[in-house]
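A.B. asks: Structure for this input, please:
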Amino acid sequence: MNKVYTYLILLSLCISNSVYSQNKGTLTGSFESNNQIYKNDSKIGARAPKDKFGSNNYLKLDYTYGNFRAGIQYEAYLPPLLGYDFNLEDNGIVHRFVTYEDNDLAITVGNFYEQFGSGLLFRAWEDRQLGLNNALEGVNIKFKPTNYISLKAVYGKQRKYFDTGDGRIRGIDGEINVLDALKASSNSTFLLGVGYLNRYQDYTGPLEDYPSSVDAWSARMDFSTGRSAFQFEYVRKGEDGNASTPQIVSEGEALLANYSYTQKGLGFNFSFRRLENMIFRSEREAVNNELLVNYLPANTKQHKYSLANIYPYSTQAMGEIGGQIDFVYTFKKKTALGGKYGTNVALNYSHYNKLEGTLVDGIFYSDSDFLGLDGSKLYRDFNVEISKKWSKKLKSTFAFINLEYNKSELEGGNKGMVKSKIYVADILYKLKKGKALRTELQYLNTDQDMGDWIAGALEYNIGSKWSFFVSDMYNSGVSDTHYINVGGSYVKNATRFSVSYGRQKEGLLCVGGVCRMVPAASGLTISLSKSF
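C.D. replies: This is a model prediction of the structure:
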């Protein structure tokens, strides 16, 4: 019953006053509630929990007064949705902070999020979809001694469910705008940055000379001029062990390089990344997405269509090398290929190999060639997407995706390399009085794993407030199983309510290459979100 009371209190706080504002300050916030009622579904292997219910809830409040800002975040998992860690089953205030900020100095005491560079060295962040929150609890200082120098310092412990981990994080980061420092008159930008981070955790195990303290540093450059931009970052991590290889202590390194060029109607981007032994946590015993110190997103195209996300790439922090190329071109209006409204074509290619070096217990890479490309293939994706507006009412997107996914390496098991071709047609037709109808058809063809898939969706929108949909993913290759979902949503100002009923496929859920495994599930989903 206490769970019900807690949920009602959260809901009443959300609906009461949307904005509280006086001469003395401003109160803002947000509320989010995601709930599922489960049922057993033997066809897809879904087993409902004992109470057949899951509920993730978040209430965030921020108060600003002059140069001061304070805030809290309350979370309640009553219990957590299936697929989230069972250690989250609790409720309480998990995030609290006070910040003072003026023109050149900002000091935060409490819980905070922060990032050095691209995050390869350090990032404290939150992603509710992944059930990830590794905010630091401690002190964060930002200082700008001049208009071209920026400094950051952090000290604290990472959030671990409703507590903090044992490890301590301390770091400093600096960045200089070189052209501003030289007072050069230029439209270009040239930034140089360096970062240092230390993680300390007591070690009481049997191994000798096992590092309690691990140092890591980074150097980066960001240069842009005219239509071109180039970014480069290198990270070196000291000797460290982790839960998957506790008997092995080795250094790690990461390299990220990116070049982009843009002009009207054309865009090009090339990126390269190499990772070796870059699992970095504030507790070496942590697993899954617990206590991650750095941020290693997948450097691949993030597909928006369901069948393309059956085989998502997850970053291989212990050893990967590869990159991707993006090319976007718009055929001009009133040309043979552009037609009346123009045509947009997007090409993307990404490829990642496993690092090959000295194997320890068959799972660890060390002493790899820095640019060694002879490792086994992990992932390859070539895709093309053509979008065209045919009239004021009709718009279409057609996509083709040629994917190779090493399921044995990326998920385990003996499925080997899965080679698939995916075809997508997405049609939007605008009706009268702000109404619109969108249809989506997908087909995945493969001779491996679960064989062929077919997917379809029909979406009907009434203005900007009402939306209804029905969708299905059908495995015609092996299981002869339908994953039908039906639902709708209502939006008014900053409030959104949605409800759906159907099945959830078991597999990896990835957001930018950071993933968690979700179980098969079947039932009713109700969500509410509001900003105020």
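A.B. asks: CA only for contacts and neighbour counts going forward, please
C.D. replies: OK.
A.B. asks: Residue 327 - how many residues pack around it?
C.D. replies: 18 (other Cα atoms under 10 Å).
A.B. asks: tell me the SS of residue 180?
C.D. replies: For residue 180, the secondary-structure state derived from DSSP: H, G, I helix; E, B strand; the rest coil is helix.
A.B. asks: From residue 450, how far off is residue 273?
C.D. replies: 31 Å (Cα to Cα, to the nearest Å).
A.B. asks: out of those two, which sits in the busier spot?
C.D. replies: When residue 273 and residue 450 are compared for neighbours, residue 273 comes out ahead with 20 against 16, by other Cα under 10 Å.
A.B. asks: so which strand or helix has that one?
C.D. replies: Element membership of residue 273 [criterion: DSSP states H and E] is strand 266-276.
A.B. asks: helices or strands up against that strand?
C.D. replies: Strand 266-276 sits against strand 245-263, strand 319-331, with contacts defined as 3 or more Cα pairs under 8 Å, 6 or more residues apart in numbering; DSSP states H and E.
A.B. asks: Just name the most buried of those strands.
C.D. replies: Neighbour counts averaged per stretch over the helices and strands packed on strand 266-276 are highest for strand 319-331, at a mean of 21; criterion: mean count of other Cα atoms under 10 Å.
A.B. asks: To check against the first, give me the structure of this:
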Amino acid sequence: MKWLWLLFLLFSLALSAQNTLQVSGLNEAQFIYRTALDSLNAYFRDAFAFRLAYRNFQFGMKFVAELPKYSTNQSEQMAELDPNRLSIGWKELYASYEKDGLLLRAGTIEESFGIGMTFRSWEDLEFDQDNRVEGLILRRDGDLKVKALYSAIPNQNQPERLDLAYGGDLFLTAYEPVHLGFSALSYRRLTPLNRYNQQDVFAMRSAVNLGYLDAYAEYAVTELYRNAPTNYDGNAFYANMNLYPTGLPVQFGAAYKRYDRFNFRLQDLPTANHHNQTLADDQNAGLDEEGLQGWIAWTINDQLTLNFDYAEAWNNDQDKRMNDFWSMLRYDSGSKQISLEYSHVEKLDEANSKWQLEAAPTLHVFLPILDHPIGWQAEYKYVEKTHFDRRHIHYEPHLQAELTLGKFALAAGVQSWWSKDKTLMSARYQANIEVKYHLYEHSELSIFAGEEAGGKVCRNGICRFVAPFQGIRAELSTRF
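C.D. replies: Just a heads-up that it's a prediction; the model follows:
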């Protein structure tokens, strides 16, 4: 840690003599008190980040304290204090130089190649997922865009050991309006036998933009070998197209995906459906998935718009299938907004005799009353599941209201859960309230009290189950 402080001191002294030094930052503090009987109660997190900038140079650091870390993942809830979940220290550091379209950055890196099929380094705090790499990246902008990366990331099973990720990406204009891209990467992951395997990925992509039409296609292949339990080849293909007919109030879109044994950690696969669902809740999308999506948006008049989105997916054996439907009718007139949505997701797994359906009509209303913005949301979710000869049905109605009064923003909600054999009075209810207040121009305080239902969340081709929450959550964010 001494070298880190020395680097920071030298950089600060070099810049402090200049009168154009810019300093900015953000501090986010969070205190959680969870009242569940079988859970650890108190959690605290603080993240203090700052950035120094002078001419073409930037330097940034972030201090993170998790005492202990609170995870939204259902499988990571704690009943007692765990020393492995206590951490404190400077966890992010970067320095960069940028001039004439050339960027050189060392340290923590957030980057993607193309749309992220072959490489994406990112952090998602809401999903409790940090897939950022540490290393060096060189990026050149212009007619020929170049990215070169050499980096490492903690191994998922042994965080004290590192995995490697390195490669490059080219994106060029072949001739207007056609653009071509090429990616080549290698991943070296530490196996349980303490030896590194190797997975190579090669990809080619094309993008076209004609004004009234834009299209994108990417094809990638991968090979896992060297110290792997099983060597295999995989491939992926994704394409989409959007059409904007001139003079017509209608827009169209379509997408196609096909993934076969194309899954690894540093990727973000397009799901090609509205709700970002995977074919099966317990399976990564890259293993075996194929699907189609189509959508249409119709501007009926200046106030009304109508949207439809439908997608289907299946696996190679055709014993897993899914359909995803979403529609919305929206009225928008100045500060008045009303929308009616309907969502429908159905999944079938014939091999395991499973079938599930989630359907939910939702009404959103936003109307100012006495010059104060007020919003309402009402949702009625229907869930049905079958497993062999067992059948389960339940309902999840949800009501929420939001009100803004000057510096105050208030949100109150209630959600219920009842099965088919229960009455309305015997159902389970979860209520909550959240208050936000702008303390100053640079600070905001948020306090949440009550219960949240939790449930399934799907993102980046992976589905996880978020733990329900009961208690108090206070957050303070300050920008400078």
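A.B. asks: tm score of chain vs chain?
C.D. replies: Here the superposed chains carry a TM-score of 0.83, computed using TM-score structural alignment, normalised by the length of the second structure; 441 aligned residues with a Cα RMSD of 3.1 Å.
A.B. asks: Quick one: closest of the helices and strands packed on strand 266-276 of the first structure to residue 457 of the first structure.
C.D. replies: Nearest to residue 457 of the first structure among these is strand 319-331 (26.7 Å), distances taken as Cα to Cα.
A.B. asks: residues in the second structure matched by the closest one, start to end?
C.D. replies: Taken onto the second structure by TM-score structural alignment, strand 319-331 of the first structure occupies residues 288-300 there.
A.B. asks: Look up how far residue 64 of the first structure lies from whichever residue in the first structure pairs up with residue 19 of the second structure.
C.D. replies: Matched across to the first structure, residue 19 of the second structure falls on residue 23, judged by TM-score structural alignment. The spacing between residue 23 of the first structure and residue 64 of the first structure, counted by Cα to Cα, is 11 Å.
A.B. asks: can you check residue 240 of the first structure too?
C.D. replies: In terms of Cα to Cα, residue 240 of the first structure sits 41 Å off from residue 64 of the first structure.
A.B. asks: Of those two, which one has the most company?
C.D. replies: It is residue 240, of residue 240 of the first structure and residue 64, that has more neighbours when counted by other Cα under 10 Å, with 25 against 18.
A.B. asks: Tell me who's in contact with the more buried one.
C.D. replies: Contacts were defined as Cα atoms under 8 Å, 6 or more residues apart in numbering; by that measure residue 240 of the first structure touches 211, 214, 248-251.
A.B. asks: Look up how far residue 44 of the second structure lies from residue 221 of the second structure.
C.D. replies: 43 Å.
A.B. asks: just so I have it, where are all the helices in the stretch 1-150 of the first structure?
C.D. replies: Counting by DSSP state H, counting those that start in this stretch, the stretch 1-150 of the first structure has helices at residues 2-15.
A.B. asks: Spell out, range by range, the strands that occur in it.
C.D. replies: Along the stretch 1-150 of the first structure, the segments classed as strands by DSSP state E, counting those that start in this stretch run 20-22, 25-38, 53-65, 68-77, 91-101, 105-112, 114-116, 122-124, 126-127, 132-133, 136-146, 149-160.
A.B. asks: Could you export the ones you listed to JSON lines, including columns for distance to residue 301 of the first structure?
C.D. replies: Listed next are the strands of the stretch 1-150 of the first structure as JSON lines, based on distance: least, Cα to Cα, whole Å:
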{"stretch": "strand 20-22", "distance to residue 301 of the first structure": "41"}
{"stretch": "strand 25-38", "distance to residue 301 of the first structure": "28"}
{"stretch": "strand 53-65", "distance to residue 301 of the first structure": "29"}
{"stretch": "strand 68-77", "distance to residue 301 of the first structure": "32"}
{"stretch": "strand 91-101", "distance to residue 301 of the first structure": "33"}
{"stretch": "strand 105-112", "distance to residue 301 of the first structure": "30"}
{"stretch": "strand 114-116", "distance to residue 301 of the first structure": "23"}
{"stretch": "strand 122-124", "distance to residue 301 of the first structure": "22"}
{"stretch": "strand 126-127", "distance to residue 301 of the first structure": "19"}
{"stretch": "strand 132-133", "distance to residue 301 of the first structure": "22"}
{"stretch": "strand 136-146", "distance to residue 301 of the first structure": "30"}
{"stretch": "strand 149-160", "distance to residue 301 of the first structure": "30"}
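A.B. asks: what about those, which gets the closest to residue 478 of the first structure?
C.D. replies: With Cα to Cα as the measure, strand 25-38 is the member of these nearest residue 478 of the first structure (25.1 Å).
A.B. asks: Which strands or helices does that closest one pack on?
C.D. replies: Packing partners of strand 25-38 of the first structure (3+ Cα pairs under 8 Å, 6+ apart): strand 20-22, strand 53-65, strand 521-531.
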